[in-house]
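Q: Quick one, what's the 3D model for this:
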Amino acid sequence: MTHPITRHFIDIASESGTRRVHYRKCGNGGPTILMVHQSPRSSGEYEPLMQQWAQHFTCIAPDTPGFGQSDRLHRENPDINDYADAIVEFVDAMGLAGTVAYGFHSGGIILVTALRRHPDRFRALAIGGYAIWTPEEVSLFGRNYLPHFLPSGYGEHLTWLWNRMLEQTWFFPWFDTRNQTRMSVAHADPQRVHGAVMDMLAAGNAYRDGYGAVINAPRDIPSGDAPVPACLITAYNGDPLQAHIGRLGEIPANWEARKVVTPADHQAASAEFLLAQGGVSVERLPETDKAGFLPIRTAHFDGLIHWTGARGSARLVVHGPARSSAQADHAGAVAIDLPGHGLSDGWIGAAPTDWAAWQGVIDAAAAALGADDIVYEALPAGDPDLLYPDLTPDRHGSYLTRAWSIVRAERFFAPWYEASAANAIPFEEGAITPEALARAHLDRLRGVAAHSCHVARRAAGVA
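A: Presented below is the predicted three-dimensional model:
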């Protein structure tokens, strides 16, 4: 049985201001389990595990500050205590005090620090690989591990990003390309690399805050006689942190650390341990009324539609192909991301070229949001076959720079593929800053159903 994953936002108020947190939820029957992802990923990396564990738990996985769709922390140079406290703020806002929790690598370090600072918020932890860096490693990482990640005008940053994410499974640390740093888990799977690339593009340079806090975190394991909840730490063969099991030193009497063989062994041991601890259950979790995800089911679509804006407004804004609600002007209105665009789910099978299927989803979203005036962005001029070339992730990451070239050219020409004086269009200089191009580039990559959307709308004559 496949358990559906829902997505939500919650606004958390603190002394430093209100910040929005995005979280995923899966399962409805068992005790809650808080799942904290590694850096620089998002809660999306846990989707397969959430569906697996949902038979036992109600899985709740937030994006940590600055990653995925969660806001950054409102402070300069946050440290590991700040990220630990942010997780506890989330626990409190969600009503999860007393929950069990799971974290892998960076997520584990955040959770252990949170448990030490706030032991009453957790019943037990299961950790996948806990890093104990030597002073030499901290110094080496500090110089090389976290370069600034800023968009460049012509997309040069994308070549670095692809190879950085690809080769982190070839060498550890990723920048130390020597025979003795080769890893046993190397791969060249474009889809796996693409997932990490998309998370980095969403985080941008903010990745340095969360990742840096973890790398610079001191050994934070409670003393042997500390009255803290139980914890299991495991690491599998091929995990570079398996060797750190021998570096842990003294741990509390109710803690255990051991090596296992495979990732499946680690996950099974973690679930078995946490199930034995009990936990808390919740019936309804809070979320903001300013953005969210609508569960929509039609003949061709069964998934989540992202919405944002003034819920209750009569006007619903629908963006154009290869764009998203983030780019659409929806001031004083509500906006959605179409299927296969932005943060919304994709279609069941191939995206339809019958506009009735698209209109069915739009109408269902409008009804759920209470809107009855639907406004559509204009379609771009041009041939859909040329406007939306294939951007499937490839072995060498060339799709990233191809998409960047498109979003840059479409600021200067209409259609973008006709780069001639006759097709030149006026543009605003603010629209071609690297930051503005980066936002459009991310939407272009997410707009996997753009071609079908354009074809369907044009055939139906939807203005």
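
Q: drop to CA atoms for contacts and neighbour counts, all remaining ones
A: Will do.

Q: which ones are touching residue 29?
A: Counting by C-alpha atoms under 8 Å, 6 or more residues apart in numbering, residue 29 makes contact with 55-58.

Q: Between these, which sits nearest residue 231?
A: Nearest to residue 231, judged by C-alpha to C-alpha, of these is residue 57 at 17.5 Å.

Q: Might one say that the closest one is in contact with residue 25?
A: No - with contact defined as C-alpha atoms under 8 Å, residue 57 does not reach residue 25; the gap is 10.3 Å.

Q: For the comparison step, fold the sequence that follows:
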Amino acid sequence: MALVDTLSDPAGALQRASQVRVRRGFVDVSEGQVHYREAGVAQDSRLPLVMLHASPGSARMLEPMMRALAPGRRVVATDTLGNGDSSAPQEASGSIAYFADAHLRALDALGLERFDLYGSHTGANIACEIAIAHPQRVRRLVLDGVSLYSPEERADMLEHYAPGVALDQQGSQFKWVFDFVRDVYLFWPWYRRDAQHRRNLGLPGADELHDKTVEVLKAVRTYHIAYRAAIGYDKAPRLPLVRVPTLLACASTDMFMEYFDAVKALMPTATPLITPGQGTRDALLATARHFERFLDTPLPDDETT
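A: Got it, this is the predicted structure:
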């Protein structure tokens, strides 16, 4: 049963989501292998949903939303090259277009020709490029948190936000990565550690901090390549080129809320939505319900096969 039909019974929805098994695998690409997670089963009435994760980390961070949506569809989430368990990118300073092409090659290897597409932060940038370059493959697009940096912000963040990490025999990289992951929740941007830049968010649980830190550590040599591509991605000329039906979402607690109105102005045909986010179980279910309602709205002459 679809989640949208079960939100009147949130305990039941949570139980069903908790029972969803997330499977893992790899597909071959020219760079090596792309790691992916998969949940749910194919439905004749629904296209698969492809999910692209934020930086830093991996698709592991998408597992709660995957489980919430998977009872009604097949959900596939790939680790971006240079992140999680995927191979490193061939380009040491890759562009968003390069990472979009790499994801598409992985989806080709999985036999996914047409799909719905979700992207968060860096994943939203990559999803935009996929939708622009291959609109015939993307039925509906969900963008969850989109920034729109000024040239000055972009230059500052390219200099400070996602540096390469030096490895040493004292293990300083372990402490640096943990502080980096933690401080994103406390400050925006994380390296401006003062009262003016403090976020009123609070830290997630110790398990979530640990898991995200481990995912970044796996790819500590290469995590910054896709991150820097996202920071340097000039969305102002690109967002108006997105022609597929789009849900422009942003959590009320997201640091990118400050850009929401400006992004809306560049995508006047998109459906805007401020969500409660995914920080609690109730918020996750409510946000998933919004996403599912959008994805399940029929399009004219809709074909799902």
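
Q: Need the TM-score between these chains.
A: Superposed pair, TM-score by TM-score structural alignment, normalised by the length of structure 2: 0.84. Supporting alignment: 275 aligned residues with a C-alpha RMSD of 1.9 Å.

Q: before we move on, back to that, top of the contacts of residue 29 of structure 1 by neighbour count?
A: Of all the contacts of residue 29 of structure 1, residue 57 has the most neighbours under the rule other C-alpha atoms under 10 Å, reaching 25 neighbours.

Q: returning to that earlier point: just to be careful, could you list which of the contacts of residue 29 of structure 1 are in strands?
A: Counted as lying in strands by DSSP state E, out of the contacts of residue 29 of structure 1, are residue 58.

Q: Mind putting the contacts of residue 29 of structure 1 into JSON lines with distance to residue 2 of structure 1?
A: Formatted as JSON lines, the contacts of residue 29 of structure 1 follow (distance: C-alpha to C-alpha, whole Å):
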{"residue": "55", "distance to residue 2 of structure 1": "9"}
{"residue": "56", "distance to residue 2 of structure 1": "13"}
{"residue": "57", "distance to residue 2 of structure 1": "14"}
{"residue": "58", "distance to residue 2 of structure 1": "14"}
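
Q: For the stretch 201-350 of structure 1, just list every one of the helices.
A: For the stretch 201-350 of structure 1, applying DSSP state H, counting those that start in this stretch gives helices covering 207-215, 263-275.

Q: Packing partners of the last one?
A: Using 3 or more C-alpha pairs under 8 Å, 6 or more residues apart in numbering; DSSP states H and E as the contact criterion, the secondary-structure elements in contact with helix 263-275 of structure 1 are strand 99-104, strand 122-128, strand 230-236.

Q: So which of these is nearest residue 200 of structure 1?
A: Across these, residue 200 of structure 1 has its closest neighbour in strand 99-104 (17.6 Å, C-alpha to C-alpha).

Q: For the helix or strand that that closest one is followed by, grab the matching residue range in structure 2.
A: Sequence-wise, the next helix or strand downstream of strand 99-104 of structure 1 (DSSP states H and E) is helix 106-117. Aligned using TM-score structural alignment, helix 106-117 of structure 1 spans residues 122-133 in structure 2.

Q: which other residues reach that stretch?
A: With contact meaning C-alpha under 8 Å, 6+ apart, stretch 122-133 of structure 2 is reached by 51-55, 96-97, 99-101, 104, 117-119, 137-138, 141-146, 226-227, 230, 233, 235, 238-239, 241-244.

Q: What lines up with residue 136 of structure 1 in structure 2?
A: Aligning on TM-score structural alignment places residue 136 of structure 1 opposite residue 152 in structure 2.

Q: any idea how far residue 398 of structure 1 lies from residue 219 of structure 1?
A: Going from residue 398 of structure 1 to residue 219 of structure 1 by C-alpha to C-alpha, to the nearest Å gives 40 Å.

Q: sorry, back to before: please identify the deepest-packed of the helices of the stretch 201-350 of structure 1.
A: Highest mean neighbour count among the helices of the stretch 201-350 of structure 1 (mean count of other C-alpha atoms under 10 Å): helix 207-215, with a mean of 22.

Q: Which strands and helices lie in contact with it?
A: By 3+ C-alpha pairs under 8 Å, 6+ apart, helix 207-215 of structure 1 packs against helix 80-94, helix 106-117, helix 135-144.

Q: Serialize the ones you listed to TSV and add fields for mean neighbour count and distance to residue 302 of structure 1.
A: As requested, these are exported to TSV (neighbours: other C-alpha atoms under 10 Å; distance: least, C-alpha to C-alpha, whole Å):
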stretch	mean neighbour count	distance to residue 302 of structure 1
helix 80-94	19	27
helix 106-117	24	31
helix 135-144	13	44
